[in-house]
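> below are the sequence and a predicted model for it; my questions follow.
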Amino acid sequence: MKLAIVAITRHGIALAGRMLAVLPDTRLFVPEKFRADAERVAPDASCSYPGKVGDQIPALFAAFEGIIAIVSVGAVVRLIAPHLRDKTQDPAVVVVDEAGKFAIPVLSGHLGGANALARQLATALGATPVLTTASDVRQTLAVDLLGRELGWTLEASHETLVRASAAVVNDEPVALVQEVGRTDWWPHHANGRSGPLPANLALFDQLEAIDPTAFAAVLWISHRELPTALAEPLRGKLVIYRPG
């Protein structure tokens, strides 16, 4: 992930120096008056700017996949609000307090990787990651991330993804049908899952083996086309994953 760190105080710049030691491909952005301080902690990776930090947000959003802001949460919310598009395009944004005690994802935590970045920063700084995404907090299955680290793609409407995700986190019965692909996806899923599979997840090896009426959502890992006879019974509840 290509990252930018934004710091607006001397204490923040010092903390940024600790982050830069463990984050490759990262640049530090500071106000012009702190140019010398930034160059001391990041001689080859610092940029200073004139004017207000808010004026830098459009360029940062365009150029970086993730932004770490050593700024108050409230200020960051106000700064980024005018530039938000949608969760498939917005960069990950994580706020870290000047004391380095907390790493707080505020944008694109789940799909954009801010939760994973917060965990990485927490490990590096000895901080606490403040996560609020239900699937990450509960360490359950993230429907829109299943198999992403393995190169799988998914086919489903936004409405179906929302419905299936809600079924998982609300402990409704969900069928997972895996006909192809690697079966070791759970330990690597959504930055790692160490516990057992969710209890509301029922595993099958053929789509035809399930009763569509018994499940709130069906997650199907396959190369096959959807059988015509199942198209209507699974309408609105089927998410298809295509392993590469």
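Arrived safely, thanks for sending.

> CA only for contacts and neighbour counts going forward, please
Noted.

> show me the contacts for A167.
When the contact criterion is CA atoms under 8 Å, 6 or more residues apart in numbering, the partners of A167 are P173, V174, A216, A217.

> can you redo those as JSON lines with distance to I8, secondary structure and neighbour count?
Supplementary listing: the contacts of A167 in JSON lines, determined by distance: CA to CA, whole Å; DSSP: H, G, I helix; E, B strand; the rest coil; neighbours: other CA atoms under 10 Å:
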{"residue": "P173", "distance to I8": "48", "secondary structure": "coil", "neighbour count": "16"}
{"residue": "V174", "distance to I8": "47", "secondary structure": "strand", "neighbour count": "24"}
{"residue": "A216", "distance to I8": "48", "secondary structure": "coil", "neighbour count": "20"}
{"residue": "A217", "distance to I8": "46", "secondary structure": "strand", "neighbour count": "28"}
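
> out of these, which comes closest to L107?
Within the contacts of A167, the smallest distance to L107 is 26.8 Å, found for A217 (CA to CA).

> coming back round to it: from the contacts of A167, pick the one nearest D205.
For these, the minimum distance to D205 (CA to CA) is 14.0 Å, reached by V174.

> ok, the closest one touching W220?
No - with the criterion set as CA atoms under 8 Å, V174 and W220 do not qualify as a contacting pair; they are 10.7 Å apart.

> just checking, next helix/strand downstream of the helix or strand in which A4 is found?
When secondary structure is defined using DSSP states H and E, the element that contains A4 is strand 3-7. Where DSSP H and E defines the elements, the next helix or strand beyond strand 3-7 is helix 10-20.

> second structure follows, compare the two:
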Amino acid sequence: MPQHLPFPNDRIAVVSITRHGIALAGKVVAVLPGATLFAPDKFRAEAAAAAPGAAACYAGKTGDQIPALFAAFDGIVAIVSLGAVVRLIAPHLKNKDADPGVVVLDEAARYAIPVLSGHLGGANALAGVLAETLGAQPVLTTASDARETLAVDLLGRELGWTFEATHDEIVRASAAVVNDEPVALVQEAGSRDWWPRHANGRGGPLPANIRLDVTRIEDIDPAAWGAVLWVSHRPLPAALAPQLAGKTVIYRPPQAAQ
């Protein structure tokens, strides 16, 4: 299904350090117009030919460019070995809310491997775009993607939904989803079109452990569910808050979606 990036193409950097990789980087820039190709200065001519008007060359070590790339771009396609990329980015990692989505693409364009910030950072979606446009195979290792189930931190994102939850609540709800625990999805607001044709969705039916039976949060039996996903504009009822603490993710659709 078509992939949707959570950032514009001009927030994507394509990094390559070899002649053959630079040629492929030019193809990546062509399918992601607005992206910028970064290459060592010694390959300036090759980079300019591969991505006319969209090449930026640097002197010195590639590792020295990482802080600036992390600060200026939301998505990075690295046509560099996986191990080298891990070593290059490791000293600069902060957290999943701040780090860019990083995808490694091999020089033959066979595999697109999300390495960092697969969901919130958009690396999985970026790998999907490369798969669609270059014929690469996306290598997705996040559990929700591998099992083709709901991604808690992506639910409703393309519909403008935001979520309210701590890191631990997201982790607990995500674990409940992928471990086939009963998960209540209580939708009181927003578009119902949040599963198919979206970054969160899949081609098949909603997994059986995610239940839509309850339509009001007051009707929830907290003890019956491993996690509760609540889509609403209302504040959480005070009487339920203690019982749902730690196991609930609240989603806020735009008011206009009612």
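Nice, I can see it. Treat the numbers as computed from the prediction; the structure is a model and nothing was measured.

> TM between them?
The TM-score (TM-score structural alignment, normalised by the length of the first structure) is 0.97; 244 aligned residues with a CA RMSD of 1.1 Å.

> residues contacting N115 of the first structure?
P105, G109, P129, L131.

> tell me the one among those nearest to N191 of the first structure.
G109 (12.1 Å).

> which residue in the second structure lines up with that closest one?
In the superposition onto the second structure, G109 of the first structure corresponds to G118 when matched by TM-score structural alignment.

> circling back to that earlier point, just the contacts of A167 of the first structure now: which is nearest Q120 of the first structure?
Using CA to CA, the shortest approach to Q120 of the first structure within those belongs to V174, at 30.7 Å.

> which position in the second structure pairs with the closest one?
Under TM-score structural alignment, V174 of the first structure pairs with V183 in the second structure.

> now swap in L226 of the first structure and tell me
Superposed on the second structure with TM-score structural alignment, L226 of the first structure falls opposite L236.

> measure that match to T162 of the second structure for me?
From L236 of the second structure over to T162 of the second structure the distance is 15 Å, taken as CA to CA, to the nearest Å.

> who has more neighbours, those two?
When L236 of the second structure is set against T162 and neighbours are counted by other CA atoms under 10 Å, the residue ahead is T162, at 18 against 14.

> now do the strands in the first structure.
Assigned by DSSP state E, the strands in the first structure fall at 3-7, 26-31, 46-49, 66-70, 92-96, 102-107, 128-129, 153-155, 174-178, 201-204, 217-221, 238-242.

> of all these, which one is nearest H83 of the first structure?
Using CA to CA as the criterion, the shortest distance between H83 of the first structure and the strands of the first structure is 11.6 Å, found for strand 102-107.

> N191 of the first structure contacts L117, doesn't it?
No - because the distance of 9.9 Å does not satisfy CA under 8 Å, N191 of the first structure is recorded as not touching L117.

> higher neighbour count, those two?
In this comparison of N191 of the first structure against L117, neighbours counted by other CA under 10 Å, the higher total goes to L117 at 25 against 15.

> how about that one, what does it touch?
Residues touching L117 of the first structure, when contacts are defined by CA under 8 Å, 6+ apart, comprise V94.

> and the counterpart of P52 of the second structure in the first structure, how far from L117 of the first structure?
In the first structure, P52 of the second structure lines up with P43, judged by TM-score structural alignment. Distance, P43 of the first structure to L117 of the first structure, by CA to CA: 24 Å.

> what does A38 of the first structure give?
Relative to L117 of the first structure, and taking CA to CA, A38 of the first structure is found at 22 Å.

> pull the number of nearby residues for the counterpart of F163 of the second structure in the first structure.
Under the alignment (TM-score structural alignment), F163 of the second structure maps onto L154 of the first structure. L154 of the first structure is flanked by 21 other residues according to other CA under 10 Å.

> before we move on, what about A146 of the second structure?
Applying the criterion other CA under 10 Å, we find 11 residues in the vicinity of A146 of the second structure.

> one more: the one 10 residues further on?
Other residues near G156 of the second structure number 26, with proximity taken as other CA under 10 Å.
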